[in-house]
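Undergrad: requesting a structural model of the entry that follows:
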Amino acid sequence: MVVFIIPVKSQRVSGSWNQFSKLFERTLKSVSNQTSPNFKIVVVCHEKPATKFEHPSIEYIHVDFDPPNLATVEKSKHDGLKEEDKSKKILAGINYSEQHNPDYLMVVDADDCISNKIVEFVDKHKGSNTNGWYLKKGYVYREGDRFISLNKENFNTLCGTCIIIKPGLIHRIFKNVPHLLFVHKTTSFEGNIELLRFPFPGAIYSMANGENHFMSNDKIKSLNSGNIFSLKTIKSIFRKLGKYRIKPLSENIKNEFGMYEIKNS
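TA: Next comes the predicted model:
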């Protein structure tokens, strides 16, 4: 069994709770659309987002610690507080998931989408010598675009939705300096323990959706002084990086990942 853990930000730190709830609902639908039924979804939150979507594999748990109080610190520390809050929720989800005796755990960010083939693949390839996988390949998508970019080289360094791992190892992904942090780019551990490369693109990283604090519209604009939202400019940036291939957002991709357009509220 695979248990998906989805940490959810508090309404108190959301720019638009309505917008975030729409993104979260899309994520739930995406994760629930697995071709194998051998999974559970654990949502960890302060408040349940506004969604009517239900699935028998979804379970909600509510944390009792306070959400980040961004008003008490300078803006430069906001991201750190949000990441610490997220990491504490992931830990709560890990502890809760023990009752399901999972073979593997996967953290999914609340605004991303995943391939519906993940659990089926894990079912076929799990074993005592398979510690887990990391997503070297994945898609990067700016909300509203007709195109999507395939990162072929280092998707796991960009997106938190990137690791499928045995429960006994997942605690080793966290660090405590300068604050509690889930280090999703981790691929190896002491003792010659390695995660395998997942063989196909496994997730879509949603950016510029209004609720992603690392890839907001303002941060994307800062990457280039020109028209960052033109297809020509995006292609130029990605080609320079040498890690991306731009392709149309096809019906096949939409169906596999449960991707659909969400307009900003």
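
Undergrad: hey, let's count contacts and neighbours off CA atoms from now on
TA: OK.

Undergrad: how about the helices in the stretch 101-250 of the chain?
TA: 118-125, 155-158, 167-170, 217-221, 231-241 (DSSP state H, counting those that start in this stretch).

Undergrad: let me know which of those is tucked in deepest.
TA: helix 155-158 (a mean of 20; mean count of other C-alpha atoms under 10 Å).

Undergrad: other residues contacting it?
TA: Residues external to helix 155-158 that are found in contact with it (C-alpha atoms under 8 Å, 6 or more residues apart in numbering): 134, 135, 136, 137, 138, 139, 162, 163, 184, 185.

Undergrad: between those, which is closest to residue 255?
TA: The closest of the contacts of helix 155-158 to residue 255 turns out to be residue 139 (C-alpha to C-alpha; 14.1 Å).

Undergrad: ok, that closest one touching residue 201?
TA: Yes: under the criterion of C-alpha atoms under 8 Å, residue 139 makes contact with residue 201 at 6.9 Å.

Undergrad: ok, those two, which is more surrounded?
TA: residue 139 (23 against 19; other C-alpha atoms under 10 Å).

Undergrad: from residue 198, how far off is the more buried one?
TA: Separation of residue 139 from residue 198 (C-alpha to C-alpha, to the nearest Å): 14 Å.

Undergrad: and what of residue 184?
TA: From residue 184 to residue 198 the distance is 14 Å (C-alpha to C-alpha).

Undergrad: the longest helix anywhere in the chain: which residues count as buried?
TA: Across the chain, the longest stretch assigned as helix under DSSP state H is helix 78-97. Buried residues in helix 78-97, counted by 16 or more other C-alpha atoms under 10 Å: 78, 80-94, 97.

Undergrad: please give the structure of this sequence too, so both can be compared:
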Amino acid sequence: MKFGIVIPLKSKKISRDWAVTSAALEGTIRSIQNQTDQNFVVSVAGHDCPEFFKNMLNERFRFTKVDYDAPDRNAPNFKTQELINDKVLKIMTGLIAIKDEPLSWIYQLDSDDLIRNDFIEQINIVPPTDAIIVEGGYIYYQSAQRIIETNEMDQLCGSVVVVKPSTFSFPPSADLQYIHDLPWTKYRHMNIYKFFENNNQSYTRSSENLVTYLLATGDNFSDRWRTGLVSQIKAVMKPYLFGKKYLILLNLNFH
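TA: Purely as a prediction, here's the structure:
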């Protein structure tokens, strides 16, 4: 049985800096490559495939190009919901690409986050359950080279939910009509537990620091929400007030 990882990737059109977006994905992929358990398949879905990824495509690392137009945030009638819908459709596309694999778990990982090198191994030893919600991890402020440890990762980051394939039905196509059929698309990460509770499914919360959430890369989705000067200043100061210098140990465990 394989561990399935689905990664939705923003397009060049919506990316603030495609080089930054590509470099972030490269770090994410490297954290998967260095897993202690190598029985996995990675499904990246997007409009554009970074050059480095083109050179490593095989049965374990796959890219599926979506066939709809990318959102244009410079358009006069642009709405933020278009970004959310774009990610939803890419999650569906990534899932469809691996639906015929014998999967033990499925994990939606954002394209700029990192997983600890024993992430898959740790998930596989969790007592039987339908889903796992990761609460422990680190916020990494890349521009400041500082980290904040947190036990509320599920409130901050989308890369925190691992599920059994039996918890949902794979969508027959990438279409917004199926948005309520998948845990990652029906609820935001902080409320995703409701998907399992409403379907009488079990879930476990893990306190292991298994995920590193990258911020301040210059291309974060959350950056678009900070339009006020005060919120921008707080975001800049937070890693210096509450964070620690980036640790060598953390660097080794997440790369």
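
Undergrad: circling back: which residues are in contact with both of residue 139 and residue 201 of the first structure?
TA: residue 150.

Undergrad: of the helices of the stretch 101-250 of the first structure, which approaches residue 10 of the first structure most closely?
TA: Judged by C-alpha to C-alpha, the one of these that comes nearest to residue 10 of the first structure is helix 217-221, at 20.8 Å.

Undergrad: quick one: that closest one to the second structure mean distance?
TA: Its aligned residues in the second structure lie a mean 7.0 Å from helix 217-221 of the first structure after superposition (mean C-alpha distance after the TM-score superposition for the first structure).

Undergrad: burial of residue 69 of the second structure, as a residue count?
TA: Neighbours around residue 69 of the second structure, by other C-alpha under 10 Å: 10.

Undergrad: secondary structure class for it?
TA: coil (DSSP: H, G, I helix; E, B strand; the rest coil).

Undergrad: counterpart of it in the first structure?
TA: The alignment partner of residue 69 of the second structure in the first structure, by TM-score structural alignment, is residue 66.

Undergrad: can you check residue 217 of the second structure too?
TA: Under TM-score structural alignment, residue 217 of the second structure pairs with residue 209 in the first structure.

Undergrad: ok, the residue nearest to its match when sequence neighbours are not counted to residue 216 of the first structure distance?
TA: Take residue 209 of the first structure and drop its neighbours on the chain: the residue closest to it by C-alpha to C-alpha, 6 or more residues apart in numbering is residue 143, 5.7 Å away. For residue 143 of the first structure, the distance to residue 216 of the first structure (C-alpha to C-alpha) stands at 11 Å.

Undergrad: between those two, which has more neighbouring residues?
TA: Each of residue 143 of the first structure and residue 216 has its neighbours counted (other C-alpha under 10 Å); residue 143 has more, 18 against 15.

Undergrad: and the gap between that one and residue 66 of the first structure?
TA: In terms of C-alpha to C-alpha, residue 143 of the first structure sits 31 Å off from residue 66 of the first structure.

Undergrad: do the same with residue 30 of the first structure
TA: For residue 30 of the first structure, the distance to residue 66 of the first structure - C-alpha to C-alpha - is 29 Å.

Undergrad: strands along the stretch 151-255 of the second structure, start to end?
TA: All strands of the stretch 151-255 of the second structure, identified by DSSP state E, counting those that start in this stretch, fall at 161-163, 203-215, 244-245.

Undergrad: of the ones you listed, which is nearest residue 125 of the second structure?
TA: Per C-alpha to C-alpha, nearest to residue 125 of the second structure of these: strand 203-215, 11.5 Å.

Undergrad: what is the burial count for the spatially closest residue to residue 30 of the second structure that is not a sequence neighbour?
TA: Among residues not flanking residue 30 of the second structure along the chain, residue 255 sits closest, at 6.0 Å (C-alpha to C-alpha, 6+ apart). By the measure other C-alpha under 10 Å, the count of residues near residue 255 of the second structure is 18.

Undergrad: so the residue nearest to residue 209 of the first structure makes contact with residue 211?
TA: No: Residue 143 of the first structure is beyond contact range of residue 211, at 11.2 Å (criterion: C-alpha under 8 Å).

Undergrad: mind listing what the match of residue 217 of the second structure touches?
TA: Going by C-alpha under 8 Å, 6+ apart, residue 209 of the first structure touches 142, 143, 216, 217, 264.

Undergrad: now do the fourth one against residue 136 of the first structure, distance only.
TA: Using C-alpha to C-alpha, one gets 25 Å for the distance from residue 217 of the first structure to residue 136 of the first structure.

Undergrad: can you point out the buried residues in stretch 220-228 of the first structure?
TA: residue 228.
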